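Novice: got a structure for you, letters missing:
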């Protein structure tokens, strides 16, 4: 299982410094949507991280203007960009094709996507599918149970990333479950007093 660390709602300087600290330790570093909105793709392009180990995911959450946004996104150091499952099929087809053509990856964010919509997307067989719930939602999220149910419903989807206030116990259970290829952790690492030590601990429990 891979560990993706989500960095969000901080300054670009803080995000850059943390990314460089985490680069040797984790598999994927995510620059969240707030960083894209606060600083823009041109700023992120002009301030490369020069990562040596981890891949960079930029959480664009593309919903329209697919080809343009993904081509712009890949002018940065990003290896993975995200698009929303609720987008039109044409948009998703465009961003998927751009990713494949450029030898990059796409994560399709399943936020608020129901089963009938997900069933329409299974043809994007090289995509990563992101399973989580709204940060604004009042109800909690059982990542382990939700992942198991998703696998029963859509066994043909082979690439799954799971997020949603993941703690060490949940990360360990997800690793043992062996369904998701990536666990996404934000606050439990970034918000800790020692993010490097926290990342090491998460890597230990999922390996």
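Specialist: Great, that's in hand. Since the structure is predicted, the reported quantities are computational estimates derived from the model, not experimental observations.

Novice: make it CA atoms for all contacts and neighbour counts henceforth
Specialist: Fine.

Novice: Kindly confirm my reading that residue 125 is in a helix.
Specialist: No. Assessed by DSSP: H, G, I helix; E, B strand; the rest coil, residue 125 does not belong to a helix; its assignment is coil.

Novice: Check it against this one:
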């Protein structure tokens, strides 16, 4: 069963908690976006975990160095997952995995900016990460001709556990599920909707169908 992850790219804890309250019944993983964590610090992680202890909290650190240290900061603040950039040195990812293993938590490698996402996904999976996020960032999505189908095709050929982030919505989530992705990440399709709860429920219903 493909899990549903909501990416909360808001800028303050109050708004993030309010959105999470609306969509929590329909999502498995609550992601705290990089801008949110940079704005509010690790305290937003603890606030979210305290409010929703039955949900997995995903800290989108996008760590580029000191993997063990930064992963430890996220986990000790209540995160279940933390992201490390796939473009970094292998030692950074391995350090984060060490911190995760010591706490029974998980590292997710984010392939934003990686040219060969499939090859890198195969490489880093050998280090013990939970899954690899095939991720097209907002800037890449804004380019002419971008389609989430690129990520869907990559997921089919990766051969390792992956999530898909970058254009997941009600029109594409069925194909994301059929690609074999273990997690579908929806951001703007939920938080940008007029009714975020209804949007999250619609995505959940499609995954459950």
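Specialist: Received it, and whenever you're ready, just let me know what you need. What you see is a predicted model, and the numbers here were worked out from it, not measured in a lab.

Novice: elements contacting the longest strand along structure 2?
Specialist: Across structure 2, the longest stretch assigned as strand under DSSP state E is strand 56-63. The contact analysis (3 or more Cα pairs under 8 Å, 6 or more residues apart in numbering; DSSP states H and E) places strand 56-63 of structure 2 against strand 29-32, helix 34-40, helix 43-51, strand 81-85.

Novice: Out of the ones you listed, flag the one nearest residue 111 of structure 2.
Specialist: Nearest of those to residue 111 of structure 2, taken as Cα to Cα: strand 81-85 at 6.3 Å.

Novice: Next, the angle from the closest one to strand 56-63.
Specialist: Taking axes from the mean of the first three to the mean of the last three Cα atoms, to 10 degrees, one finds that strand 81-85 of structure 2 is oriented at 20 degrees with respect to strand 56-63.

Novice: mean per-residue distance, strand 81-85 of structure 2 to structure 1?
Specialist: Superposed on structure 1, strand 81-85 of structure 2 shows a mean distance to its aligned partners of 0.6 Å (mean Cα distance after the TM-score superposition for structure 1).

Novice: for that strand, packing partners?
Specialist: Judged by 3+ Cα pairs under 8 Å, 6+ apart, the packing partners of strand 81-85 of structure 2 are strand 56-63, helix 67-76, helix 90-103, strand 106-110.

Novice: which other residues reach it?
Specialist: Around strand 81-85 of structure 2, the neighbours that count as contacts under Cα atoms under 8 Å, 6 or more residues apart in numbering are 56-64, 67, 71, 74-75, 92-93, 96, 105-112.

Novice: what's around the residue mapped onto residue 75 of structure 2 from structure 1, how many residues?
Specialist: Mapped onto structure 1 by TM-score structural alignment, residue 75 of structure 2 lines up with residue 74. Look at residue 74 of structure 1: counted by other Cα atoms under 10 Å, it has 19 neighbours.

Novice: Residue 4 of structure 1 versus residue 74 of structure 1, what's the distance?
Specialist: 19 Å (Cα to Cα, to the nearest Å).

Novice: Residue 163 of structure 1 too?
Specialist: Taking Cα to Cα, one finds residue 163 of structure 1 at 9 Å from residue 4 of structure 1.

Novice: quick one: common contacting residues for those two?
Specialist: Joint contacts of residue 163 of structure 1 and residue 4 (Cα under 8 Å, 6+ apart) are 183-185.

Novice: Now the buried members of those.
Specialist: Listed as buried from those are 183-185; burial here means 16 or more other Cα atoms under 10 Å.

Novice: Can you flag which of those residues belong to strands?
Specialist: If you go by DSSP E, these have 183-185 in strands.

Novice: Read off where the helix or strand hosting residue 133 of structure 2 ends up in structure 1.
Specialist: Per DSSP states H and E: residue 133 of structure 2 is located in strand 131-135. With TM-score structural alignment applied, strand 131-135 of structure 2 matches the range 128-132 in structure 1.

Novice: Show me what that stretch is in contact with.
Specialist: 105-111, 141, 143, 147, 157, 159-164.

Novice: Go again with 7 Å.
Specialist: 106-111, 159-164 (Cα atoms under 7 Å, 6 or more residues apart in numbering).

Novice: Could you do stretch 167-177 of structure 1 as well?
Specialist: Contacts of stretch 167-177 of structure 1 (Cα under 7 Å, 6+ apart): 1, 144, 183, 188, 202, 205-206.
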